[in-house]
Structures are given as structure tokens and as C-alpha cells.
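Undergrad: Let's see this in three dimensions:
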Amino acid sequence: MAHWPEATTILKLIEAADTIMIHRHVRPDPDALGSQLGLKRIIERAYPDKHVYVVGGIARDLEFLGKMQHVEPEMYDEALVLVLDTANHERIDGPYALKGKTVVKIDHHPDEDEYATHQIVDTTVSSTSEIVAELARIWGLAIDEQSAFLLFAGIVGDTGRFQFRNATPHTFEIAADLISYGIDTNRLYRQMYKTNLATLQLQGYVLQNVQVTEAGVGYVKIDADVLRTFHATPEAASLLVNSFSGLEGLKCWVMFVENKDEIRVRIRSKGPVINEVAKRYRGGGHPMAAGATIDTWEEMDDVIAALEEVAAPFEFENEES
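TA: Model prediction:
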């Protein structure tokens, strides 16, 4: 069982609060939504008289997980705010999160912004959804099929269906426990990984246009013209970041996706630590998975060069690639 000294304090805050606002990061992924909606379900079942709200923008591709709620600024005056899966306060989805009476941060990203009054941050855990599942155990709060489905979705998303190195024995233990509640994993995989023809064709473009440097850095550029050609959104394009992850000789890779007046940078790695590179470009994340933002295509070459610096000296053990 995890050792989080703040766990007891946070449970007492939940028990004392009448209104609880649960936030997560902008452009949510399955872990952000799964942990947010899963925790809401757990709290509401344990304390049916409390007013629990999930706040943030709409994630069209993940609407099957649940919907967000409308809130007003004055509702935060006496509220407990729980912010999940969000390393930096700038990435919190919702303008009022830090206006709550008490703010709690629960996250698995490196702790570089202590924006909350209380926090549980554990970078050894695969996902925030895994943290929430473990907290439910510690707190003695019941999980049901619906909350198990949501938390399992979050774990699946952040572990790449248990393929990534962050899937630990404890992750599998938690996942097995969640499955025991009778969740339909086949339905989850169908909904999480379904695609349409336009996205599939865009994936073909990605595979045809990926480039790999001598240092083992893969990269692909998706500008506004490409998005228009394939009738794709920046969100849909960004989800294709792992399309070429199995490419031989690849150490780390990056996808650049134009989005209005900025360019999203999604970085992944098989070994070289890449989150320090992301920090240089208004970003951050995990050592093996990070994101950043640049303003011009001229900066793309700078990002690639920075990744080459960390990739070139890296060597796989047993010549793994």
C-alpha cells in the first residue's frame, strides 16, 4: 500500500466540505477524465448529501466517459477544490479552481508547482487514476462498476494498454481489482480506440512522412493544410503520436501539430529523458512522455536538435530498440 501522509487529511477535508469542485488539466486525456469522473462517483456514493461538480472543457473524443458541469464563480467561496493530473497551475482547466477555500492537488507528474494547500504527488505511479483507486482503498470508500470503469480507462490510457514502462506490478494489481467489479473491457477498448476514415487516412500520412535523424529522433509535422486535407482536428492528430513508436532504431520521437496560433509539441521516448527538453518550450511532463508549445515552425528545428542532444549518447541495454 502506498504511503501518502496527506491522505488522511484530504479525506477529512472531503468529509467536512459541502461543495467539492473537481478539476483536471486542459485538453484532457483518459487519465485526466477517468480520475476526475471516477473520484466524483466514489465521493457521491459515500457522501450522497454533498454537492460534487466536475469542471472543464468538453473532450469530444472521450465523451463516452462522462460530461462536465456548469459552475458559477460564487460557488467556490466555501468549496473544496480537488485538482487532478495537473502538474502546473497554468494547465488547470477552469478559471476559478484556485479561488476555492481549500485546494488539493493529486497527481503523478513531477512536482514543479506547489499551487495547492495540500497535495499527493507520486511519480512512481502509472497514472492519477491509479492513485485515486489506491486512495479509495486507504479511505475505505467503495468502488462500483461505474467508478471502476472510469479508473481503469485512465490507467489504460496512461500505460498505453499496459505497454509502457510505467505499468508496475502494483498497476496490474489495481487493474485486476478494478476488472473484478465486472467492467466491460471490450466496450472500453472499442470506445477508446475507435477511429474514422479521415483519422485513419491521416495516420497513413503520418507513417509516410515521419523522418528519423541519425541520433534516433523521429519527427513528423502536421500543419493546418494537412489537417484541412484530412478533415482532422488538432486533438485527433495529436492522438496519433504513437503511430510509429515501433520503428526500428527510434529512441525518442515528436509530433508537431498546428493549432490556431500555436503549435503543439508531443514528445515520447523509449529511454532518453525528454521532459527537460519540454520545459524549455513552455511544457513539461514525465521523463518518457511530455508536451510543449512553440509559436513558429522555425522553432521545430530547435526542438529536434535539443532532442538529438539527449538521444545521441543514449544506448539501449541488450541492444533493445
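Undergrad: contacts, neighbours, all on C-alpha from now
TA: Noted.
Undergrad: all strands in the stretch 51-200 of the chain, in order from the N-terminus.
TA: All strands of the stretch 51-200 of the chain, identified by DSSP state E, counting those that start in this stretch, fall at 51-54, 80-84, 102-107, 118-121.
Undergrad: Could you point out which of these sits nearest Leu202?
TA: Closest to Leu202 of the strands of the stretch 51-200 of the chain, according to C-alpha to C-alpha: strand 80-84, at 31.5 Å.
Undergrad: Is there a neighbour count for Leu200? I'd like the number.
TA: 13 (other C-alpha atoms under 10 Å).
Undergrad: Mind putting the strands of the stretch 51-200 of the chain into JSON lines with mean neighbour count?
TA: Listed next are the strands of the stretch 51-200 of the chain as JSON lines, based on neighbours: other C-alpha atoms under 10 Å:
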{"stretch": "strand 51-54", "mean neighbour count": "20"}
{"stretch": "strand 80-84", "mean neighbour count": "27"}
{"stretch": "strand 102-107", "mean neighbour count": "23"}
{"stretch": "strand 118-121", "mean neighbour count": "21"}
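Undergrad: Let me have the ones you listed in TSV, extended by distance to Phe230.
TA: Below are the strands of the stretch 51-200 of the chain laid out as TSV (distance: least, C-alpha to C-alpha, whole Å):
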stretch	distance to Phe230
strand 51-54	33
strand 80-84	33
strand 102-107	35
strand 118-121	39
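Undergrad: Stretch 35-55: which residues count as buried?
TA: Neighbour counts over stretch 35-55 (16 or more other C-alpha atoms under 10 Å) mark 35-43, 45, 50, 52-55 as buried.
Undergrad: Let's compare: structure for the following, please.
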Amino acid sequence: MKRQIIDTIEQYDTIIIHRHVRPDPDAYGSQFGLKELIQANYPEKAVYAVGEHDPSLTFLAMPDRITDELFDGALVIVTDTANTERVDDERYTSGDRLIKIDHHPNDDAYGDLIWVDTGASSVSEMIYELYEEGRDYKEWTFSDAAARLLFAGIVGDTGRFLFSSSTVKTFETAAQLIQYNFNRNEVFDGMYEMEPHLLQLQGYFYQYFQMDEHGAASLKITKEVLQEYGVTASETSLLVGSLGSVKGICAWVIFIEEGDTIRVRLRSKGPVINGLAKKYNGGGHPLASGASASSWQEAEQIVKELQELCKNY
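TA: Reported below is the predicted structural model:
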């Protein structure tokens, strides 16, 4: 499949790369890392990375703004996006051919070419694997800029290599990437430094989360709380892992009220939670998933189901 993707890339003069809404470092890392990789080896091609920008990821890159006409006859690649509902920028269907590169369960097998590896720590890791194939197949070269982006993506999706998704291959890939010329400290600062108002909200997390005797924890963040601390709903993504340091915790859910919906962020230290996420218009990885709830009553039902998962684990 990797060689098919490489051959397809070679066939198109215009390539447009998408990723998922509400992006994280792996979404940006894989998307912009792939853009850098293609541009380094095919400087004559026009390569764009599109989607709504998340200000917290400005340290990594800025998306391109392009017209609808550029999609005519273009190759479209979507990275790190399990299902079509989560693709950022609905124009992804407007190109000539579509490639899906992802590491989530392939429940929505969209695209003309599909490369899904659920054993990969991140799609950024997969993009480096694509480079290795291109190096052997087409004498591809690699760049410092691509290394920086892919390293950030891997670090983000592995929780600084703490998650069980970090494999021997993950560490080998990271070892290759850090040989390139980029400032790792700047990457870590961009990913993990927080403004004081976010740290204050983190204190709220620790003060008000609730956990039952089986280690199932939950926390509700209303619009009023967000307003009180001056935090946007998207900024709270930096805090989701905070409860993982609580001794005895099994799995946790954080509800973030945003407009007329409630974001649901699920994390686990053992029980598989992506099945629960799928029941509520979401999905993701076995131990890290997202969903949405239509009301606080539905949120309570999610808590009960999470408690059952921990009870039976």
C-alpha cells in the first residue's frame, strides 16, 4: 500500500492534505509533516494543508487558505481521521482521488486508497514509515522541518511515550527523528507550557472531579466555568490527561459544554472505551476516545456506563 501511495503522489501536480476537526499535535504533525515530505522530494508540485487553525498549535504550523478551484483534478489525502464526519473542510470529496492514512480502527473505510495501521502509535509515525519506503523505492530525502513536525505528533499521541501505544518501533522512529536539526525543547515548550488561567482550571479539575470505588472518575465543565477561568473549550484539550495522575483511577470522562453540545473526552488505564464513545457519536482509540452528548442527562448515562466498564474490568 505504501508504494501505491507513493506512485499516486507522483501522478498529481496538486495535492491537498486534510486532517480531523479540533486538531491535536498528531493531526498537525502528520498533515504538515507529509506536506514537508512531499515538497522536499517534489518541489514542482503544489502541496497544501487545510483546515481550521487551532491557535494552541501555531508553534507547529499554519494551515493554507485555498480556493475551491484548486481541488479540480487534485489528489486529496486525509490523515489521522477515522470517519468522514470528523474530516476538517468538507471539500475533501472535491478532488480527483482520495487517500486515507490513519491509525484508528477502520470502521469508516472511505477513500480510493486506504492505509490504516492500528498498531502505530500515531499517524506521524506512519508518515516516517512512508518516508522510509520512499527512500528505498524512490530515493526520497528527508528534512529537518518534517522531523520536527513528526516528532511533535508522536510525542503528542503517546503522551510523551507514557502510553502503551509506544512500541519499540515508536522509540526507533523517535531516535531517527532527533538526529535532525530542530530544537526539542521548543517543541516540548510549545506542547506543554500553559498559561496561568489554564493552570488555574487544572486546579479546578483536581478539586471537583468525582471518582467511585471502582476508579471511574468524571468531571463536568460548564460554560459558566469556562467563562470564569477565561478558557475556551478547545484549550481544555491540554488538561484531559491531568486526572491520569490520580492514584487508583481506572478510567475517566470529562464533559466540556460548548454551545448546544457537550464534548465528551474519555481516557482509560485499562478498560476499552472506544466502544462507549461510538455509542455517543464518537470513537477513537481503545484507551483514548471522544464523543458528544446532547444533554447533561445523557452525560450522566455515559458516567454510569463508564462505571460499569471499570466495575467489570
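Undergrad: How alike are these chains, TM-score-wise?
TA: Here the TM-score for the pair of chains, by TM-score structural alignment, normalised by the length of the second structure, is 0.97; 309 aligned residues with a C-alpha RMSD of 0.8 Å.
Undergrad: Sort out which one of the buried residues of stretch 35-55 of the first structure lies nearest Tyr96 of the first structure for me.
TA: The closest of these to Tyr96 of the first structure turns out to be Val55 (C-alpha to C-alpha; 9.8 Å).
Undergrad: The residue mapped onto the closest one from the second structure: what's it in contact with?
TA: The alignment partner of Val55 of the first structure in the second structure, by TM-score structural alignment, is Val50. For Val50 of the second structure, the contact set (C-alpha atoms under 8 Å, 6 or more residues apart in numbering) comprises 16-19, 63-66, 88-89.
Undergrad: same thing but at 6 Å, please
TA: Val50 of the second structure is in contact with 18, 63-64, counting by C-alpha atoms under 6 Å, 6 or more residues apart in numbering.
Undergrad: Most neighbours among the residues you listed, which one?
TA: Neighbour-wise, the contacts of Val50 of the second structure (other C-alpha under 10 Å) top out at His18, 28 neighbours.
Undergrad: With adjacent residues omitted, what lies nearest to that residue?
TA: The shortest distance from His18 of the second structure to any non-neighbouring residue, by C-alpha to C-alpha, 6 or more residues apart in numbering, is to Val78 (4.6 Å).
Undergrad: follow-up on the earlier one: quick check: the gap between the match of Val55 of the first structure and Thr118 of the second structure.
TA: Relative to Thr118 of the second structure, Val50 of the second structure is positioned 24 Å away (C-alpha to C-alpha, to the nearest Å).
Undergrad: likewise Glu235 of the second structure?
TA: From Glu235 of the second structure over to Thr118 of the second structure the distance is 27 Å, taken as C-alpha to C-alpha.
Undergrad: All the helices of the stretch 51-200 of the second structure, in order from the start?
TA: Using DSSP state H, counting those that start in this stretch, the helices assigned to the stretch 51-200 of the second structure run over residues 123-138, 144-158, 168-177, 184-192, 196-208.
Undergrad: where do the strands sit along the stretch 201-321 of the first structure?
TA: 211-212, 217-222, 252-259, 262-269, 284-285, 289-294.
Undergrad: Output the helices of the stretch 51-200 of the second structure as JSON lines; include the columns distance to Gln227 of the second structure.
TA: Below are those laid out as JSON lines (distance: least, C-alpha to C-alpha, whole Å):
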{"stretch": "helix 123-138", "distance to Gln227 of the second structure": "34"}
{"stretch": "helix 144-158", "distance to Gln227 of the second structure": "27"}
{"stretch": "helix 168-177", "distance to Gln227 of the second structure": "39"}
{"stretch": "helix 184-192", "distance to Gln227 of the second structure": "22"}
{"stretch": "helix 196-208", "distance to Gln227 of the second structure": "11"}
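Undergrad: Buried deepest among the ones you listed, which one?
TA: Each of the helices of the stretch 51-200 of the second structure was scored by mean neighbour count; the highest is helix 144-158, a mean of 24, by mean count of other C-alpha atoms under 10 Å.
Undergrad: So which bits of stretch 83-93 of the second structure are buried?
TA: Neighbour-count burial for stretch 83-93 of the second structure, counted by 16+ other C-alpha under 10 Å, picks out 83-84, 87-88, 92.
Undergrad: what do you get for stretch 271-283 of the second structure?
TA: Those would be 271-274, 276-277, 280, 282-283, for stretch 271-283 of the second structure by 16+ other C-alpha under 10 Å.
Undergrad: who touches it?
TA: Residues from elsewhere that reach stretch 271-283 of the second structure, judged by C-alpha under 6 Å, 6+ apart: 284-287, 289-292.
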